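Q: turn this into a model:
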Amino acid sequence: MNIINNVDLHRFETEIDGEIAFVEYQWKEGVIYILHTFVPNALRGRGVAGQLAEFVLGTIRKENWPVKIYCPFFKKYVEEHPEYQDLTHP
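A: Got it, this is the predicted structure:
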C-alpha cells in the first residue's frame, strides 16, 4: 500500500481501486492533531485503517512529533497496540 502525506489537504492518504482512504490531521502550535479516519465502504474489512494507523504512528515516532489524538479509531488502535502508547503521553 502506498501512503502519502498530502500536506495541502492535511491528510495521510492512500488510493486503492480508485477509492481514497485517509487520516485527517491538523497542526497547531507544533503539535499534530489526529482528527478523523475515513475508509470508503468498498475498502472496509481489508485492514486499510490499520495500515494507515501503522504508517501515521510510525511517521509520528520517526519524526518525533508531539501528538494529540481525537479520532476514535486511533484512540482504540493505540489502546490495542501498547507499542504506540508512549506517543500519546506528554
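Q: rest of the way, CA atoms for contacts and neighbours
A: OK.
Q: check which element follows the longest strand along the chain along the chain.
A: The residue-count maximum for a strand in the chain (DSSP state E) belongs to strand 19-28. Reading on from strand 19-28 to the C-terminus, the next helix or strand found by DSSP states H and E is strand 31-38.
Q: and the longest strand of the chain, what other elements does it pack with?
A: Counting contacts by 3 or more CA pairs under 8 Å, 6 or more residues apart in numbering; DSSP states H and E, strand 19-28 packs against strand 11-16, strand 31-38, helix 48-63.
Q: let's have those in a markdown table, adding distance to residue 81 and mean neighbour count.
A: Listed next are the helices and strands packed on strand 19-28 as a markdown table, based on distance: least, CA to CA, whole Å; neighbours: other CA atoms under 10 Å:
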| stretch | distance to residue 81 | mean neighbour count |
| --- | --- | --- |
| strand 11-16 | 20 | 18 |
| strand 31-38 | 17 | 17 |
| helix 48-63 | 10 | 16 |
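Q: before we go on, could you also do this sequence so I can check it against the first one:
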Amino acid sequence: MGHAEIEIERRDRVTHGDYVAKLDAGDTPAKLSWTQRDDVRHAEHTFVPTSHRGRGIAEKLVEALIEDARSNGFKIAPDCSYVERYFDRHKELADLRA
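A: Now for the predicted structure:
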C-alpha cells in the first residue's frame, strides 16, 4: 500500500480544537489536540494509531499547527512531549514557542 499524501483537517472550536489526519477507513484518526488561552495555543496531546507510526504523521500535524501560528499570530505552548521534542529539534521556531 503506497502512502498517499496525508490530508490534515482543522476542527476549530474557538477555545479548543484538533488537527486531524484522515487515515484508512475504520482506523482511529491521528490527531493533535489544542486549547487556546489568550494568544497561546496549548498543544496538549498528539496521537497516532500504532499501525500508522513512523510515517511522519505526527510531524505533519505539528507543521499544520505551526503554519497556523505563523499566519494567525498565536504562540504555541508545547504541553505535549512530542511537540516539545519537535521544538527542541527546530531551534528556528523559538519565536513561536510560548
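Q: before we move on, back to that, pull out the buried residues from the longest strand of structure 1.
A: Residues 21-25 are the ones in strand 19-28 of structure 1 that count as buried (16 or more other CA atoms under 10 Å).
Q: residue 74 of structure 1 versus the counterpart of residue 95 of structure 2 in structure 1, what's the distance?
A: Counting by TM-score structural alignment, residue 95 of structure 2 corresponds to residue 86 in structure 1. Distance of residue 86 of structure 1 to residue 74 of structure 1, given as CA to CA, to the nearest Å: 14 Å.
Q: more neighbours: which of the two?
A: residue 74 (23 against 10; other CA atoms under 10 Å).
Q: which ones are touching that one?
A: 34, 37, 53 (CA atoms under 8 Å, 6 or more residues apart in numbering).
Q: what do we get in structure 2 for the first one?
A: Residue 34 of structure 1 is assigned residue 43 in structure 2 as its aligned equivalent, the criterion being TM-score structural alignment.
Q: show me what contacts the match of residue 95 of structure 2?
A: Counted by CA under 8 Å, 6+ apart, residue 86 of structure 1 has zero contacts.
Q: which SS state does it fall under?
A: The three-state label given to residue 86 of structure 1 by DSSP: H, G, I helix; E, B strand; the rest coil is helix.
Q: could you dump the contacts of residue 74 of structure 1 to a markdown table with distance to residue 8 of structure 1?
A: Below are the contacts of residue 74 of structure 1 laid out as a markdown table (distance: CA to CA, whole Å):
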| residue | distance to residue 8 of structure 1 |
| --- | --- |
| 34 | 16 |
| 37 | 17 |
| 53 | 20 |
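Q: which one of the residues you listed is nearest to residue 67 of structure 1?
A: Closest approach between the contacts of residue 74 of structure 1 and residue 67 of structure 1, by CA to CA: residue 34, at 7.4 Å.
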